[in-house]
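Q: Build me a model from this:
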Amino acid sequence: MEESIYLMHTYNRFNIEMESGQGCYLKDTNGKEYLDLTSGIGVNCLGHNHPVLVDAIQKQVATLMECSNLYYSKPMADAAKKLVEYTGLSKVFFSNSGAEANEGMIKLARKYSYDKYGAGRDVIITLKQSFHGRTITTLKATGQDKFHQYYFPFTEGFDYAAANDIEDLKKVANEKTCAVMVELIQGESGVVPLDKEYVKAVEEFCHSKDILILVDEVQTGIGHTGTLFCFEQYNVLPDIVTTAKALGGGVPIGAVITGDKCKDTFGPGDHGSTFGGNPLSCKAADTVLSIVTEHGFLDHVKVVGAALKTGIENIHSDKIKEVRGIGLMLGIVVDPDKRADYVQAMMDKGLLTLTAGKDAIRLLPPLTLSLKEVDEALSIMKEVFE
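A: Now for the predicted structure:
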């Protein structure tokens, strides 16, 4: 590919150039069509070229793309209102990406603690095997040693506790702890859901110490698990939530959503983002939220997700060790030495999948995936695994 001459080699790209997309399918420059179970790593939640989203974006482009955060815009207000009403939280800050949203959440948590308790109560506990972003600070927040190299010095102020072990969390927490930050499904580590009993225990412990509960829903948010946010299925109400990927349906945007405790923590000048909350990205987010919260949409995600998971579990092959996940965020555990071969074989047959962790094939299909398309995907998987 000519692009390899000019682009930094930060990705192990497949030797395919994608040209167009429609619904749950992508087409390359040779005219080959692929059923896309990646959705841009969880971004294209409405599939490709969704007519309502495309129309909304085109109209917004012709009206106003950016005007700076010195002024209000209706798309920004509309998207923020929907996020507040749907989550039961209080206020929103818009960013451009998931990592930037997580940076904002970290800053917000530390300022809340500083304002209330003074200096020295600034450590955030994250979970081992977590992943929170690619910036210097979010790399340090990530609970995996392999990310803590090359880019020294890292931002300090993070401790790490074992997932699903409340006693370990209590041992790690101390008078310097201001927040606990979790992914309810550890996506990059192999699509590993946290235990519900553990999450409730974390909530109870944090409430008893006025430690903030931060939930990173950059990947799980906006319907992938069958509810708008995954925390709804864990019966907890976080103090701060972040989301990004699917929020704009393909247009870059992230969001920090805070509850009552931190709703007034940031004042003018405490945080900002030149492009954050621009009318174009917020119009996309407002449109996505309107569609995903339509009656029956998330019920469809649950039904199709269950059909896909059950179908994979019913494939008669000892090559599949486990299927885990919730809704349309699934991981197929396989032999790590064979995983790349399976992904390539499915691609050759017209099915796009992802990888995560050491041994998982990750599936993050568009939320518009149909039962017919589930059958098509399962047919290809059977050919590869059986």
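Q: from here on, contacts and neighbour counts on C-alpha atoms
A: OK.
Q: Just the endpoints, please. Distance across stretch 178-196?
A: Start-to-end span of stretch 178-196 (Cα to Cα, to the nearest Å) is 22 Å.
Q: List the buried residues for it?
A: With burial defined by 16 or more other Cα atoms under 10 Å, the residues of stretch 178-196 counted as buried are 178-194, 196.
Q: Then stretch 59-66?
A: Within stretch 59-66, the residues that count as buried by 16+ other Cα under 10 Å are Gln60, Met65, Glu66.
Q: Would you enumerate the residues in contact with the spatially most central residue of the chain?
A: If you average the C-alpha coordinates of the chain and look for the closest C-alpha using Cα atoms, centre = their mean, you land on Gln219, 1.1 Å from that point. Applying Cα atoms under 8 Å, 6 or more residues apart in numbering, one finds that Gln219 lies in contact with Gly42, Gly187, Thr243, Ala244, Lys245, Ala246.
Q: before we move on, what about Cys282?
A: Pro75, Met76, Ala79, Gly248, Ile253.
Q: Another sequence for comparison is provided below:
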Amino acid sequence: MTNAPHPYDALMNITARPPTVFVKGDGAYLWDDSGKRYLDFMQGWAVNCLGHSPTIVADALAAQAKLLLTPSPAFFNGPSLKLANALVANSCFDQVFFTNSGAEANEGAIKLARKFGTLYKNGAHEIITFVGGFHGRTLATMSASGKKAFEPLFEPKVSGFPKAQLNDLDSVKRLISSKTVAVMLEPIQGEAGVWPATDQFLQELRALTQERGLLLIVDEIQTGMGRTGKLFHYEHAGIEPDIMTLGKGIGGGVPLAALLATEYASCFEHGDQGGTFNGNPLMCAAGLAVLEHVATPAFLKSAADAGLFLESELQKLSARHGLGEVRGRGLLLALDLKLPIGASIVAQAFSEGVLLNSPQPDALRFMPALNVSKEEIADMIECLDAILTKAGAARMVA
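A: Reported below is the predicted structural model:
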């Protein structure tokens, strides 16, 4: 007689998870099945832009669920039309295709660029991406990513993604050939440890792509929807890309993402792109509620102010403990630990009821809700300060 399987075993073991089971969320906090409360500075990797279970999203879902879940993507529906028009009105883009995940949006961006190359650039198909970039986990988006850990996986990769160095325009120029159709990048490389493209680099890259007749694709899945203090990060540099992808925060916690393009770049023909659940009214109703809230000047200013406060507190913490720089913008920040102690700090913080993220062994990444309060930031800093104090004392003893 075999032992009964553990309930965790029914899920594929694709990542290391603590045995904790979360059952409730509200704003900046999560509760597990034992009743323990956690202050969340990950928020689903920048997904819950308004915190856990925000009322406006819950109400939008409940109201739409009573009306229409999905009529099939073969027909128009009201929420997708409203959300698409709102995105167009708030950006430099003309058309929107909704998807279920950021990786799917990036896959669509790759397809759109290659279609553009087929139609207008003699079959050019290569898309220059960047070392350290992360664009998703489909086969094409893993190939487009510059993540070292992906290199040996699922060979053969999709070809056509030469890698440049972030903030090095010459490295981009060297890769441009008759096969090149586009350049694709994250304005801030989140998974690599929160490494920003400078505004000057983005401006020079936009000028270069226009000069060479190439599309510029910005992956704003992590930086979009107010995360860096403006609705979209490209606004900081004062540029207008040809294609943008959104995900994570656009749904406020539900699976929603989007591919946006200018009229110039929108070249899909019937049958080129689709998806059973893409643009369904339930998810789009949630997205519309999020956008209408986040896009207001007052909200964006409050998020930017919270980002400045968090950055200042992290800089003070770094100075106290002899750590490195604070990188990023708005409420997407990283603290350079100088040592590979990120995983240990994350584990200690978890035991203390604070959720942190270490995308690289020597860095912590902070992605709180955009409406995080100064008090919640102060509580996180206090917890982290205590952990770093213990770590410093332990090193001195050793």
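Q: overall similarity of the pair, as a TM-score.
A: Once the chains are laid over each other, their TM-score by TM-score structural alignment, normalised by the length of structure 1 reads 0.97; 384 aligned residues with a Cα RMSD of 1.3 Å.
Q: circling back to that earlier point, now do the same for the residue nearest to the centre of structure 1: helix, strand or coil?
A: coil (DSSP: H, G, I helix; E, B strand; the rest coil).
Q: which position in structure 2 aligns with it?
A: By TM-score structural alignment, Gln219 of structure 1 lines up with Gln222 in structure 2.
Q: ditto for Phe266 of structure 1
A: Going residue by residue (TM-score structural alignment), Phe266 of structure 1 aligns to Phe268.
Q: For the nearest residue to its match once chain neighbours are set aside, give its distance to Pro255 of structure 2.
A: Using Cα to Cα, 6 or more residues apart in numbering and skipping the chain neighbours, the partner closest in space to Phe268 of structure 2 is Leu112 (6.5 Å). Counting by Cα to Cα, the gap between Leu112 of structure 2 and Pro255 of structure 2 amounts to 22 Å.
Q: Who has more neighbours out of these two?
A: Neighbour totals were compared for Leu112 of structure 2 and Pro255, and Leu112 leads with 22 against 19 (other Cα atoms under 10 Å).
Q: Can I take it that the more buried one is in a helix?
A: Yes - according to three-state DSSP, Leu112 of structure 2 belongs to a helix.
Q: What residue in structure 1 is paired with it?
A: Structural correspondence for Leu112 of structure 2 with respect to structure 1 (TM-score structural alignment): Leu108.
Q: Could you double-check that its match sits in contact with Phe266?
A: Yes - applying Cα atoms under 8 Å as the test, Leu108 of structure 1 and Phe266 come out as touching, 6.9 Å apart.
Q: Could you let me know which of the contacts of Gln219 of structure 1 ends up closest to Thr355 of structure 1?
A: Among the contacts of Gln219 of structure 1, Gly187 lies closest to Thr355 of structure 1 (Cα to Cα), at 9.9 Å.
Q: Residue in structure 2 paired with that closest one?
A: Aligned against structure 2 - with TM-score structural alignment as the criterion - Gly187 of structure 1 pairs with Gly190.
Q: cool, and Asp359 of structure 1?
A: Structural correspondence for Asp359 of structure 1 with respect to structure 2 (TM-score structural alignment): Asp362.
Q: Structure 1: which residue goes with Gly44 of structure 2?
A: Superposed on structure 1 with TM-score structural alignment, Gly44 of structure 2 falls opposite Gly40.
Q: no no, Lys66 of structure 2
A: Alignment note: Lys66 of structure 2 maps to Ala62 in structure 1; criterion TM-score structural alignment.
Q: Same check on Asn167 of structure 2?
A: When the structures are aligned by TM-score structural alignment, the residue of structure 1 matched to Asn167 of structure 2 is Asn164.
Q: what about its match, how many neighbours?
A: Other residues lying near Asn164 of structure 1 total 18 when counted by other Cα under 10 Å.
Q: so which strand or helix has it?
A: Assigning secondary structure by DSSP states H and E places Asn164 of structure 1 outside every helix and strand.
Q: wait, it sits on Lys200?
A: No - counting by Cα under 8 Å, Lys200 is not a contact partner of Asn164 of structure 1; they are 10.6 Å apart.
Q: thinking the match of Asp359 of structure 1 is in contact with Pro340, fair?
A: Yes - with contact defined as Cα under 8 Å, Asp362 of structure 2 and Pro340 form a contacting pair (4.3 Å).
Q: The two: which has the busier surroundings?
A: Neighbour tally, Asp362 of structure 2 and Pro340, criterion other Cα under 10 Å: the higher count belongs to Asp362, 17 against 14.
Q: Show me the contact partners of stretch 341-358 of structure 1.
A: Contacts of stretch 341-358 of structure 1 with the rest of the structure, by Cα under 8 Å, 6+ apart, involve 32-38, 41, 187-191, 331, 336, 361-364, 377, 380-381, 384-385.
Q: List buried residues within the residues you listed.
A: With neighbours counted using 16+ other Cα under 10 Å, these contain these buried positions: 33-38, 41, 187-191, 331, 361-364, 377, 380-381, 384-385.
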